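Asks: Let's see this in three dimensions:
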Amino acid sequence: MTGRSDVPRWIALPALVGLALLALPLAGLVLRVEWGDFLGLVTSESSRAALGLSLRTAAVSTVLCLLLGVPLSLSLARSSGHWSSVVRAVVLVPLVLPPVVGGIALLATFGRRGWLGQHLEAFGVEIAFTTVAVVLAQTFVSLPFLVITLEGALRAADPGYADVAATLGAAPGRVLGRVTLPLVAPGLVAGTVLSFARALGEFGATVTFAGSLQGVTRALPTEIYLQREVDPDAAAALAFLLVAVAVVVIAVVHRPGRSPW
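Replies: Predicted coordinates:
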């Protein structure tokens, strides 16, 4: 585990402790699941409704992340001025905020009494505590994952190919679609998958901004939280289902032999 000459042997002990701290709770969850009733627990009406809503909203929020995050990543990667540092800081804020704070911020903006939501309501548009609110909350927390991943890939890519294409007369849009994006495709795929996974697992911002109405705003993490009080076995089974999705995501992003970053 520590065969390199610049890694002292004693490093292995705290490394193993850190690994155990991460792995043991996952093992505990696996041991907690009632495997004999697993299918019944994860296919109940409320579980299926929550899982279906989570998959649909996470897919929509991932599309939004692509539509908004790719241009934002390009702007940040191709800029070095003071404004880009400010924008990057804004992009990173959702990564360090407690999700419930993000939900309160969304509610203060798009809620019925929010500074923007009250004007939208005058036109009959309500966002808070609707399915749209779930999508916005998921996009708010997952967009930074796509932006920072793709920006890093763009900065690492060789700009010479794009310069040659432009010299040969290719329009900027053609250079972007035929040269730049294919060069950073691994980073784009990694950011997209991570954004989807983050959206699928979002809880705090969603429950604060969208509430918990079955079939409308009750996503899978919220269902797990509610089941924890009334049916711990169902909560453990659904939690394992989310962990399994996370493992699949990690397997896709971190394939052996290459780094998506």
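Asks: contacts, neighbours, all on C-alpha from now
Replies: Will do.
Asks: Next secondary structure after the strand or helix carrying L22?
Replies: Assigned by DSSP states H and E, L22 belongs to helix 12-32. Sequence-wise, the next helix or strand downstream of helix 12-32 (DSSP H and E) is helix 38-42.
Asks: other SSEs contacting that following helix?
Replies: Packing partners of helix 38-42 (3 or more CA pairs under 8 Å, 6 or more residues apart in numbering; DSSP states H and E): helix 232-253.
Asks: Near E45, how many other residues are there?
Replies: Counted with other CA atoms under 10 Å, residues neighbouring E45 total 13.
Asks: Against L51, how distant is it?
Replies: Distance, E45 to L51, by CA to CA, to the nearest Å: 10 Å.
Asks: go on, S80?
Replies: Relative to L51, and taking CA to CA, S80 is found at 42 Å.
Asks: of the two, who's got more company?
Replies: Counted by other CA under 10 Å, S80 and L51 do not tie: L51 has more neighbours, with 24 against 10.
Asks: Ignoring the adjacent residues along the chain, who's closest to the more buried one?
Replies: L220 (5.2 Å; CA to CA, 6 or more residues apart in numbering).
Asks: so the one you found touches A50, yeah?
Replies: Yes - at 4.7 Å, L220 counts as touching A50 under the criterion of CA atoms under 8 Å.
Asks: Which residue of these two possesses the greater neighbour count?
Replies: Set L220 next to A50 and count neighbours by other CA under 10 Å: L220 wins out with 28 against 24.
Asks: Alongside the first, I'd like the structure of this one:
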Amino acid sequence: MEPWWAFSPEEWTAVRLSLLVASVATLASLPFGLLVAWLLARVRFPGKTVLNGIVHLPLVLPPVVTGYLLLILFGRRGPLGAFFESWFGLVFSFRWTGAALASAIMGFPLMVRAMRLSLEAVDRKLEDAGATLGASPAFVFLTVTLPLVAPGILAGMILAFAKAMGEFGATITFVSNIPGQTQTLPAAIYTLTQVPGGDGAALRLTALSVALSMGALIASEWLATRLGRRVAAA
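Replies: Presented below is the predicted three-dimensional model:
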């Protein structure tokens, strides 16, 4: 008899898929998150309030609604889904790529908020000093702004990753719950709670999910503090 903490191959598959989905979701949304955070923090333009509302909409919408909207837009018959399949051969619906897309959208507001707060906290005099020395805006951003906001970027990435690891509602609505293909860690836990004798496996995966989430939050805090000290000492 195997101990209760021994994971089955199917459970490890769900864990690996969750890590893949969360990693792809975080990295793919990073440049867009930084761009949107910059626009909201530094640029005045008509419709800024609307953009801010759209960015944070996934936080207040029921996840099932977000998943259904993704199915309409990115399904094979949806306008965006048909476009990506025709031009790039990329299919989202009922694929792990769709799980990554749903997770990225659900974690995007957390990423943008952390980056925006970090950008707003930067002392603009430091950037102005670089500009007065003849540096281009791009050079100032790369050498002055980016190091200063690195803790916020890191915190946003970790929060988005943790959110992606725990995403369930939008994902299961958009890509279903297919073992080995779209069954992430939360979906596997849900499935195990619905079958007789699945409590032990559900407990194992729940414990792992809690450990991963806590580890991500602790790592985010530690790295952000470390980077913050380096920036302050520079």
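Asks: neighbours of the alignment partner in the second structure of V147 of the first structure, just the number please.
Replies: Matched across to the second structure, V147 of the first structure falls on V112, judged by TM-score structural alignment. Using other CA under 10 Å, V112 of the second structure has 29 other residues around it.
Asks: do R42 of the second structure as well
Replies: Counted with other CA under 10 Å, R42 of the second structure comes out at 12.
Asks: mind checking how far the aligned residue in the first structure for it is from L92 of the first structure?
Replies: R42 of the second structure maps onto R78 in the first structure, with residues paired by TM-score structural alignment. In this structure, R78 of the first structure and L92 of the first structure are 18 Å apart, going by CA to CA.
Asks: again, but for L53 of the first structure
Replies: Relative to L92 of the first structure, and taking CA to CA, L53 of the first structure is found at 27 Å.
Asks: Who has more neighbours out of those two?
Replies: L53 (22 against 16).
Asks: does the aligned partner of G134 of the second structure in the first structure sit in a helix, a strand or a coil?
Replies: Following TM-score structural alignment, the counterpart assigned to G134 of the second structure within the first structure is G169. Judged by DSSP: H, G, I helix; E, B strand; the rest coil, the three-state class of G169 of the first structure is coil.
Asks: What is the neighbour count of G169 of the first structure?
Replies: Close neighbours of G169 of the first structure, defined as other CA under 10 Å, add up to 10.
Asks: From A12 of the first structure, how far out is it?
Replies: Using CA to CA, one obtains 55 Å as the distance from G169 of the first structure to A12 of the first structure.
Asks: same question, F145 of the first structure
Replies: 30 Å.
Asks: Quick check: nearest residue in space to the most centrally placed residue in the second structure, chain neighbours excluded?
Replies: Taking CA atoms, centre = their mean, the centroid of the second structure lies closest to A160, which sits 3.2 Å from it. The shortest distance from A160 of the second structure to any non-neighbouring residue, by CA to CA, 6+ apart, is to G107 (4.4 Å).
Asks: Superposed on the first structure, what's the mean shift for the helix or strand the one you found falls within?
Replies: Element membership for G107 of the second structure, per DSSP H and E: helix 96-120. Comparison of helix 96-120 of the second structure with the first structure after fitting gives an average deviation of 0.7 Å (mean CA distance after the TM-score superposition for the first structure).
Asks: which residue of the first structure sits farthest from its center?
Replies: Within the first structure, L168 marks the point farthest from the mean C-alpha position, 38.4 Å out by CA atoms, centre = their mean.
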